[in-house]
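pasting the sequence and the predicted coordinates here, then a few questions.
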Amino acid sequence: MGEPYEVGFRLGRRRSSVPRARALLHAVLGSWGVAGDVVDEAELVLSELVTNALRVRVPKDRQVGVRIVWLVEDRLLRLEVSDAGAGWPEVQVPEEGETHGRGLLLVEAVAHQWGVEKREGGIGKTVWATLKTPNCVAEAAEREIAAVTVRAGQCVRVWGTWHGVRSVSGEWRPSGGGAVVLVLDDGPALRVPAAEPLTVRNGTAPSRAGEGAVPG
């Protein structure tokens, strides 16, 4: 199976985190080449999962974790939202006229599958949902994407040459902004703003010979 596309970030416990999650999801899926109705469905599902996580009672300093994974060969998009609260959510059928309690009903109706599992490496839980992605386009050989969507195994063009990306770390700060640290196959690690555009491509970085490298 091919390497999955994956990105994660954390959100503060505030109302503005719901539209922020949608905006980040939209940017990530666009850079991956995921297209069609699945984008709208993913935004709806993620909005409901983040909204539910924000309603859970947790210590003030606990954030909401979001992880987006595209399993290309399986044609599945997996959305995960983690919180540090106790208890597991259940689908509820609200009374006629009630305006709350329909979140998981929507998730169940839209998602291919969904579930809850114990949160890895910490207290709380992770609620996940998968969506089928039949409407996808192939990636261009070389393209410009936001730094936050770069993943290990790609090549990034910096300092006038191509460098393989060994690992990616960094998270969005609750107040906005944030940075991404790219550990490259040679040279110093690269620290850039999360939204900064970088030129990337898949595959092994070519030999430096004859590329006319520009000193950093």
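Okay, I see it.

C-alpha only now, for contacts and for neighbours.
Will do.

which of the residues in the strand or helix carrying residue 24 are buried?
Using DSSP states H and E, residue 24 sits within helix 17-32. For helix 17-32, a neighbour-count test (16 or more other Cα atoms under 10 Å) marks 17-18, 21-22, 24-29, 31-32 as buried.

quick one: the longest helix along the chain to helix 17-32, angle?
Secondary structure of the chain per DSSP state H: the longest helix is helix 37-55. Between helix 37-55 and helix 17-32, the angle comes out at 150 degrees (axes from the mean of the first three to the mean of the last three Cα atoms, to 10 degrees).

just the endpoints, please. Distance across stretch 6-22?
Terminal residues of stretch 6-22 are spaced 16 Å apart (Cα to Cα, to the nearest Å).

no no, stretch 111-125
19 Å.

got the buried residues for it?
111, 114, 116, 124-125.

take the one below as the second:
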Amino acid sequence: MISELIANAVVHGSAGLDEPIFLWFEGSSECLRIEVRDSSAEPPTVRPVEPEDESGRGLWLINELALTWGHGPRDDGPGKRVWVSIAPAHMGLL
């Protein structure tokens, strides 16, 4: 999920090559929250994919695998934040 969030930020989220992308982790024994911040305010969208599509499954995978996910405006500057929450029990790890 981290690679999908970062790839989406690079491909769809950065306003320019010199704009930073930030990655945050926040965890407890019950849940891990992963957040990516970029400089674009354009919201992420889950799009329908066909079996023959070679790309475009990132948010679909996140939607299927994450406990929860969402997006919103950054509170530390222009752009947005996209986050996922995962839990060991939810991922079949316990």
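Perfect, I can see it now. Worth saying up front: this structure is predicted, and the values here are computed from it rather than measured.

just give the TM-score of the two.
Scored by TM-score structural alignment, normalised by the length of the second structure, the superposition of the two chains gives a TM-score of 0.86; 90 aligned residues with a Cα RMSD of 1.6 Å.

outside of the longest helix of the first structure itself, list whatever touches it.
Defining contact as Cα atoms under 8 Å, 6 or more residues apart in numbering, one finds that helix 37-55 of the first structure is touched by 13-14, 17-19, 21-22, 25-26, 29, 64, 79, 81-83, 103-104, 106-107, 110-111, 127, 129, 131-133, 135.

now with 7 Å, please.
By Cα atoms under 7 Å, 6 or more residues apart in numbering, the residues outside helix 37-55 of the first structure that reach it are 13, 18, 22, 25-26, 64, 79, 81, 83, 103, 107, 110, 133.

off-centre distance for stretch 77-89 of the second structure?
Offset of stretch 77-89 of the second structure from its chain centre (Cα atoms, centre = their mean, to the nearest Å): 6 Å.

output the buried residues of stretch 111-125 of the first structure as CSV; include the columns distance to residue 181 of the first structure and secondary structure.
Listed next are those as CSV, based on distance: Cα to Cα, whole Å; DSSP: H, G, I helix; E, B strand; the rest coil:
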residue, distance to residue 181 of the first structure, secondary structure
111, 33, coil
114, 32, strand
116, 31, strand
124, 28, coil
125, 27, strand
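
and the furthest pair within these?
Taking Cα to Cα, the two most distant members of those are 111 and 124; they sit 22.4 Å apart.

buried residues in stretch 46-63 of the second structure?
Under 16+ other Cα under 10 Å, the buried positions of stretch 46-63 of the second structure are 57-59, 62-63.

want to throw those into CSV with secondary structure?
Shown next, in CSV, are the buried residues of stretch 46-63 of the second structure (DSSP: H, G, I helix; E, B strand; the rest coil):
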residue, secondary structure
57, coil
58, helix
59, helix
62, helix
63, helix
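
which residue is the nearest non-sequential neighbour of the counterpart of residue 65 of the second structure in the first structure?
Residue correspondence to the first structure (TM-score structural alignment): residue 65 of the second structure is matched to residue 110. Nearest in space to residue 110 of the first structure, with sequence neighbours left out and distances taken as Cα to Cα, 6 or more residues apart in numbering, is residue 41 at 6.7 Å.
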